[in-house]
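Colleague: The sequence and its predicted three-dimensional model are supplied below.
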Amino acid sequence: MTVMETEGRGVFPLTRTQRGLWAAQMREPAVPFVIGQYLEIFDELDIDALRRAARVAAIEFGSGVLRIVEVDGEPFQCVDASPERCVELVDLTGHADPVGAAHDWMQSDCATPVAITENQLVTSALLRVGQEHYFCYVRAHHLALDGYGVMSMVRRTAQLYNADIVGTPAPPSRAQDPGSLAALEERYRNSPRFGDDRRYWRDRLSSLSVEDDNRVMATVPRKCTAELSAAHRRDLEVLAGETGGMAAVVIAALASFFGDRSGRPDVVLGLTTSGRTSRIMRDSAGSFDNVVPLLLSDVADSPVETLIDTARTTLLGALRHQRYRFEDMQRDRGVPSSGRPFGPVVNLRLNERAVELAGHRAGVGMLTSGPVQDLQVDVYHDGLGSLHIDLLGNSRTYGARELSDLHRSLMRFVEQFAAQARRPVRKLALVPPLS
């Protein structure tokens, strides 16, 4: 990998993933390609200590202080820790509804386009909504961090903060800097594993038809959110324990729902993956996430337990080959890299743990994982025991009422899915369409 000097900073090329994101952002300058997440904290905080911890974590990972620069009209990246980056403190306690005002503030910030060669790619803020009640918010352009990377940096910030509060050294960081991660990606693309992954996906996608899709991404997707009741969550957990695990159960449920909606026996879902297949990558930040296809056949005629087993096997294969880029799969199929993803996209965060801050547990909230071309389902634990199911839709395609009705149907379907695990999907007591 070539490193050049410009204005006293070492700059190096974008990875293949980043170049795709750069091109997408150039095509759609009004669309914010950002990740937005937050912690909800019920405790008083040492704000200066939190700011110190956030700055150290950003520098350790490098991705938190990443800059995009242009050299002779071409995009490059560099790590620039020179500006003092401070966690902004926003006091919303004077509002009639401080919590609502905090959510509005965060959603508005996530909806604001980022001038990627002029602005910081990663920003954070602490929103005070009451005595011992805060939202700790992070927004990152996808060029710098994906969702996994954001949470890695948040957890490291908490680790540094806790060590500062009790006056003990924090464990050393194991994160690799962005330059090393870029070199790691380059080595993968020149390795035998890259060829193996390419052949795997060519075989899997050989029978999949190519569909034209010229729809334009909306600036901000519509979103419906709900929390699964404790009783229905336990039903899914029991079924997961008896079959293929929670991820396979959720994939099977969503395949059943969208298969019934489309009337087709075979279902294709797009699965968001972390793109991280090694300890080095999992210990680091950066932007590696990917969307890989999950192809499930004869969904309607399969007993639920059989479908879950199929989902588990399909999921294991996809994760084993998850580093092969969506854009490369599309190119191999003769589809523009900006084309439609593989069916509704599913984003699973089922192993999220609470973040510990000075002995208090903070829950995790998802705001956005970027633009949505058609439909996306986010299923995630908040770390405090709740399971959330959010449905996001392209607002140019789905009206508010249509998306809300679809989300309610999805929730009702998931609630009854576990209770009828031994019946064929076709014979489930499916919820009727909402008028």
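Modeller: Nice, thanks for sending it over. Numbers count the residues shown, from 1 in each chain.
Colleague: contacts, neighbours, all on C-alpha from now
Modeller: Fine.
Colleague: and residue 123, what does it touch?
Modeller: 87, 138, 139, 140 (C-alpha atoms under 8 Å, 6 or more residues apart in numbering).
Colleague: ok, structure two:
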Amino acid sequence: MTGYQIASLPLTAAQSGIWLAQRLQPANPLFNIAEYIDIHGEIDPALFENALRRTVAEADTLRIRLLEEDGRAAQRVEEHIDWTLPFIDVSHEDDPRAVAESHMRAEMRRPVDPTTGPLFAFALFKAADDRYLWYQRYHHIVMDGLGLSLIGRRVAELYTALAAGLPCPEAPFGSLAELLDDEAAYRDSDRFTRDRAYWTARFAERPAATSLADRTPALPERLERRTAFLDEPTLAGLRATAREAEVSWPAVLVAAFGVYLHRMTGNRQVVLGLPAMARSTGRARTIPGMMSNVLPFRLDLHPGTTVAQAVRLASKELHSALKHQRYRAEDLRRDLELSGDEHRLVGPHINIVMVDYDLTFGGHRGTVHNLGGGPVDDLSLVVDGRAATERGRPGSGESASGGLRIDLDGNPELYGPERLADHQRRLLDLLGHFAHAAPDTPIGRIDLLAPEERERVLGEWNATARKVPDSSLPELFQAQAARTPQAPAVVFEGRTLTYAELNGRANRLAHLLIGHGAGPESLVALSVPRSDEMIVALLAILKAGAAYLPVDPGYPAERIAYMLGDAEPALVLTATGDTAGGDGPTSLRLDAPETAERLAGQP
């Protein structure tokens, strides 16, 4: 028995997050998730639609309607829902798959209102007599990555039975109400309390989210994607690195991405976003729906960390984080009192998809192609470890060498095509280092720069030679004062000095300093609060031909004494209340009455 009436159900915590985000940006299509399955063989479109309609009838989440009741979001499972399955023949095109993908991406970019149904879309493309592409798109509020695999398997299972004339296997899905019961039981359990204690302790220091962007990310309406395939030798090397460190090989991928962020930003504490299914074992894992969570994955690194140490750190963190994966990031943000975009919990995401659908449709193999995994405001690295796609087809741009598919999805407002391509190349190079470098190699010694980038940094950016006036700074200032004597030069707390006034006061003080022994090859310490007087003194020291040593009068007395003892200035300029000069070198209090009298007599 469930604790809910079928007429109206609350949202899962994951659904609530999507609901609020979509309501803030109702026209944003980035809340769609989509993929297509390449079926390598001839199928019967009518039988396929039959299998698909049976699956929709079995899966509660595909028949929900979102509504608001008393100001709160709720959902209702409909008995029946109207939808169509477009059948599109692209087999006559020069590149059928490219044309089909263009249709898919156009449909995926269509905003979907979660209060209207259906919250999914399907299409079947005929690419050849023996090649069909099944497109499926869902609003993220009804489906996550695990749900996609459950739907795909069920359609394949039903189609296979129908094509063979066999009875359809019993529906494997539980109800949406069961999924809600499971979540409610978790949130009332000791496990929830233990998970909360783990995460609040792990992030008690509130480390800043790491980003490769130079601006605060905001959710875009599309993502820029770069796709590459990791060759088999590199993949074999990564597996060998994992064996050497006695960890699972996905830990190597996570470690490498963390090291990349550490090296590119200099941050020693790197916090990634790690998508997780966030379901208990058993029944909840058989129910399509939206339950996934994004875990804050933290790695503490420094340049001396070795490759093997980084991999073991990542493995240990993966093990701990996944043990507590049901505690939601939204709850942790509240626990840590984080609010707004300026208090981000995670930076770029890394999503390692390791579930092989192992799909067959009436004996014909199906391979899965991800098109979009939902909202990302910064950068997302998607490593697809499922069945390899076909390589080397005309116009595909795919490698003929096989290997692991790696997608880099970036917010186009932060990462343009060229910048995204640079990150992709460096990441692939770094994975090569992790595959072939000695385990005791310090990560700070791994070179991320291509030869042309190194030349740009060391040569081009430092090629700053240019002709400059053969004049000193005081001479340049004197010329400016002559050109604009009445223009404001310094403004401080309502007081304004013109260029003429500043020049005159600095000249008088410079004469006084010279009388105290200041000049070329000597040093004058300047220990006065930030003020217009400080600017006068700084310019006067330069006019006298000396160099200045800034000393913050707010420093501890011991530090000031050390600085003055080490530098041995000829003179220390101070103000009333400042004891920086001590009993050491000669000091001159700029605001003392006798100093004012002496300045008045200077030229």
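Modeller: Thanks, I have the structure now. If you're wondering where the values come from, they're calculated on a predicted model, not measured in any experiment.
Colleague: Would you map the strands across the stretch 251-400 of the first structure?
Modeller: Assigned by DSSP state E, counting those that start in this stretch, the strands in the stretch 251-400 of the first structure fall at 267-273, 290-296, 345-349, 355-357, 360-368, 375-381, 387-393.
Colleague: Quickly note the distance from residue 35 of the second structure to residue 151 of the second structure.
Modeller: Going from residue 35 of the second structure to residue 151 of the second structure by C-alpha to C-alpha, to the nearest Å gives 12 Å.
Colleague: go on, residue 113 of the second structure?
Modeller: Using C-alpha to C-alpha, residue 113 of the second structure is found at 22 Å from residue 151 of the second structure.
Colleague: Between those two, tell me which one has more neighbours.
Modeller: Each of residue 113 of the second structure and residue 151 has its neighbours counted (other C-alpha atoms under 10 Å); residue 151 has more, 23 against 17.
Colleague: what helix or strand does the more buried one sit in?
Modeller: In this structure, residue 151 of the second structure sits in helix 145-164 according to DSSP states H and E.
Colleague: according to the alignment, the helix or strand following that helix goes to what range in the first structure?
Modeller: Going down the chain from helix 145-164 of the second structure, the next helix or strand is helix 176-187, by DSSP H and E. The alignment of helix 176-187 of the second structure onto the first structure (TM-score structural alignment) spans residues 178-189.
Colleague: Now do the contacts for the residue nearest the centre of the second structure.
Modeller: In the second structure, the residue lying closest to the centroid (C-alpha atoms, centre = their mean) is residue 348, at 2.2 Å. Taking C-alpha under 8 Å, 6+ apart, we find residue 348 of the second structure in contact with 210, 211, 272, 273, 378, 379, 380, 381.
Colleague: try it again with 10 Å
Modeller: By C-alpha atoms under 10 Å, 6 or more residues apart in numbering, the contact list for residue 348 of the second structure reads 209-213, 257-258, 261, 270-274, 376-381, 409-410.
Colleague: Just the buried ones from the residues you listed?
Modeller: Using 16 or more other C-alpha atoms under 10 Å as the burial test, the contacts of residue 348 of the second structure include 209-213, 257-258, 261, 270-274, 376-381, 409-410 as buried.
Colleague: pretty sure residue 40 of the first structure contacts residue 363?
Modeller: Yes: applying C-alpha atoms under 10 Å as the test, residue 40 of the first structure and residue 363 come out as touching, 5.4 Å apart.
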